[in-house]
Structure formats: C-alpha cells, structure tokens
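# pasting the structure only:
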C-alpha cells in the first residue's frame, strides 16, 4: 500500500509532535508560509476559508519557511504572534521547516513526491505553495503561490461533499 498523508507527522509551533492521522476524514490544505513575503496577505483569505469550512471538515496547515529570500526570520513565538495579531490566524501552524534540500521536512518530501510541480519538478519554487489532500489522505494537487485561496473554494466544496 502506498503512503498517505495520514502516515506523516510534524512538529507544531508549540513544539509538539502532531500525527497527521488526527486529520483523517478531513480535507487538508497545506501551505508553506512566510511573514515578510509578497504573498503574506494570503493569510487572511486562508483564515477566511478555514472559518467558512472547518465545521464541514476543512483543515489548513501552515508551515513557516525561511528558504525563500529569508522572509521568515522570526522564531516560532514571533511567527505565531505575527500571524494571530495581523491576520487572526487560528488554523494550525507548525514549526519553521525547510521545504527543499537535504534538510527538507519529511512531510514536505512526501508532499513534493506525491504532487510534482511544473514540468515534473519536485522543488518548491516559493512561499505559499499549496497542497490539497482529500479525506482519504491522497495528495490531489499542488498549487503555485499565485493561486489565490479563494479560487480553491469550488474544489474544497466538492471534496467536502464526497
């Protein structure tokens, strides 16, 4: 049997190991984030999506990353406070990770191999790359940073009804 998202784990922003198994039967959107990026404004529509659909089973998971233009310099406490104060983020945030290279977080190695990017590339190109996972833990699609969260509504609604 091939691996699913639910077999992965990651360390949350408070330092606790979280099994993705707890999100079984949910639609999950995973996003690598940064506080000083041109796409940082996407926190607001991501939070809006989360508030709109969390009762129906949507979970959004944010993974801060400092690999692109050093746009996430702060520590976990600083990141958490920034997201909450500036964007009202209440969806789960995780400890800062590498998404590319030898030190890439295992969860990102899994996501990248499950949903390749442009021309079959596994490499993440920039902050706010998104991965959509269905209720069975299958990674369905990777979206570029330019994909606005609000443009995912139709797909999210479809998956929530399945």
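Right, received. Where do you want to start? All of these numbers come straight from a predicted model, not from anything done at the bench. Numbering: from 1, shown residues only.

# From here on, just use CA atoms for contacts and neighbour counts.
OK.

# Could you name the specific helix or strand carrying residue 158?
In the assignment (DSSP states H and E), residue 158 maps to helix 153-161.

# Give me the contact list for that helix.
Contact partners of helix 153-161, identified using C-alpha atoms under 8 Å, 6 or more residues apart in numbering, comprise 26-27, 49, 56-58, 134-135.

# Among these, which one sits closest to residue 127?
Proximity of these to residue 127, judged by C-alpha to C-alpha, is greatest for residue 49, which lies at 18.6 Å.

# tell me the secondary structure for that closest one?
Using DSSP: H, G, I helix; E, B strand; the rest coil as the criterion, the local structure at residue 49 reads helix.

# same deal with residue 83?
Look at residue 83: counting by three-state DSSP, its state is helix.

# Nearest residue to it in space, please, no chain neighbours.
Here the nearest residue to residue 83 in space, its sequence neighbours aside, is residue 89; by C-alpha to C-alpha, 6 or more residues apart in numbering that works out to 5.5 Å.

# structure B:
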C-alpha cells in the first residue's frame, strides 16, 4: 500500500521534491495560492516550519485550480511568497489538486481521507504521520495557527 513518502513533485525552483527524503518525519502538505483570502495562512505555515526546527516537513503546493488564484509563473510565486511571508519551506511547482489532471499525491490524499478530504478550495491542510500515513486533514477555514492544527502537529511529532 502506498504512503506519502512514495510520491515526488516538481520543485518550484526546478528539480524534484522527493517526499521520501522526509521518511520517518511528519509532514504538513498544503495546496496554496497567492491571490486568495486565505493567503495570509502562509505566515502560520512558515511559523510551524520554523518553530518545529524543520522536524515537521511543511510543503506548499501552489495550484490555480480554485478561482484562478495562482496565476503567476514559478518565479512570481517564489518572489511573492518570500517577499510577503518569508517562506523558506519547500514549495512545489504549480500542480493540479482537483479534476482529471490531479497530481498523484493529491489523488492519494483524497482517497485516504475520504470524500470530504478532496480539496474544495485553496489551503487545505494534510498532516502525515511518521509512517507516511494521512493522520488528519483540515479545510481552508482552519488556520495553521489554530489550536486544532497545532494539537494535530504536536501529536504526529511526539508519536515518533
């Protein structure tokens, strides 16, 4: 049975982001967009990345699938995230997270989480445990600095 560590994604700055490199570490995978009402959540994602000393692999997956809210190219996305939110966690190239062209990772996440786990907007959050299994997920409405997300992150970090 596949796990999150079996997937890789194209990197925003080129190359490949191999999730297998985080084997044994928990991850938070988020579909992102630069022109969304939830875009300020980048700040909370960056805080989790920094506060956990990168023990939590935070991975941003830009997508233009919802409201065409990620129209930029890789350079524009990288500049926006760095300049406005100081993003230093890994970011993938723009990917589809819904529809016929859904990237395999997001197809797997939706299968693992069930019908409601399919991203229905930008900034859906998926927490992966140390075995590479989906631990839980949160919709766009639950911010990364909410108690619910922070408690879930603490659980996957401590259960190692």
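Cool, got the structure. Predicted model only: the values in this text are computed from it and were never measured.

# ok, back up a step: how near is the residue mapped onto the residue nearest to residue 83 of structure 1 from structure 2 to residue 55 of structure 2?
With the correspondence set by TM-score structural alignment, residue 89 of structure 1 lines up against residue 87 in structure 2. Taking C-alpha to C-alpha, to the nearest Å as the measure, residue 87 of structure 2 falls 16 Å from residue 55 of structure 2.

# The two: which is more packed in?
Comparing residue 87 of structure 2 with residue 55 by other C-alpha atoms under 10 Å, the one with more neighbours is residue 87, at 21 against 16.

# I figured the more buried one hits residue 81, correct?
Yes. Counting by C-alpha atoms under 8 Å, a contact exists between residue 87 of structure 2 and residue 81, whose distance comes to 5.5 Å.

# any shared contact partners between these two?
With C-alpha under 8 Å, 6+ apart applied, the overlap between the contact sets of residue 87 of structure 2 and residue 81 consists of residue 42.

# I'd like to know how many residues surround residue 30 of structure 2.
Neighbours of residue 30 of structure 2 (other C-alpha under 10 Å): 27.

# Residue 97 of structure 1 too?
21.

# what does residue 111 of structure 1 give?
Using other C-alpha under 10 Å, residue 111 of structure 1 has 26 neighbouring residues.

# Residue 79 of structure 1 too?
Applying the criterion other C-alpha under 10 Å, we find 22 residues in the vicinity of residue 79 of structure 1.

# what residue of structure 2 takes the place of it?
When structure 2 is aligned by TM-score structural alignment, the residue opposite residue 79 of structure 1 is residue 77.

# Is it correct that its match is in contact with residue 34?
Yes. Contact status for residue 77 of structure 2 versus residue 34: in contact at 7.1 Å, counting by C-alpha under 8 Å.

# Pull up the overlap in contacts between these two.
When contacts are counted by C-alpha under 8 Å, 6+ apart, the set common to residue 77 of structure 2 and residue 34 consists of residue 70.

# All the helices of structure 1, residue numbers only.
43-53, 76-87, 106-114, 153-161 (DSSP state H).

# now the first one against helix 76-87, angle please.
Put plainly, it is helix 43-53 of structure 1. Per axes from the mean of the first three to the mean of the last three C-alpha atoms, to 10 degrees, the angle that helix 43-53 of structure 1 makes with helix 76-87 is 80 degrees.

# gap between helix 43-53 of structure 1 and the chain center?
Between the centre of helix 43-53 of structure 1 and the centre of its host chain there is 13 Å, according to C-alpha atoms, centre = their mean, to the nearest Å.

# mean distance, that helix to its aligned residues in structure 2?
Helix 43-53 of structure 1, aligned to structure 2 and superposed, deviates on average by 0.6 Å (mean C-alpha distance after the TM-score superposition for structure 1).

# same check, this time on the third one
Compared with structure 2 after fitting, helix 106-114 of structure 1 has a mean deviation of 1.0 Å; criterion: mean C-alpha distance after the TM-score superposition for structure 1.

# Could you do the second one as well?
For helix 76-87 of structure 1, the mean distance to aligned residues of structure 2 following superposition is 0.3 Å (mean C-alpha distance after the TM-score superposition for structure 1).

# Now that helix: buried residues?
Of the residues in helix 76-87 of structure 1, those with enough neighbours to count as buried (16 or more other C-alpha atoms under 10 Å) are 76, 79-80, 83, 87.

# Kindly report the same for the first one.
Within helix 43-53 of structure 1, the residues scored as buried using 16+ other C-alpha under 10 Å are 43-51, 53.

# Nearest to residue 69 of structure 1 among these?
The shortest approach to residue 69 of structure 1 among the buried residues of helix 43-53 of structure 1 belongs to residue 43, at 18.4 Å (C-alpha to C-alpha).
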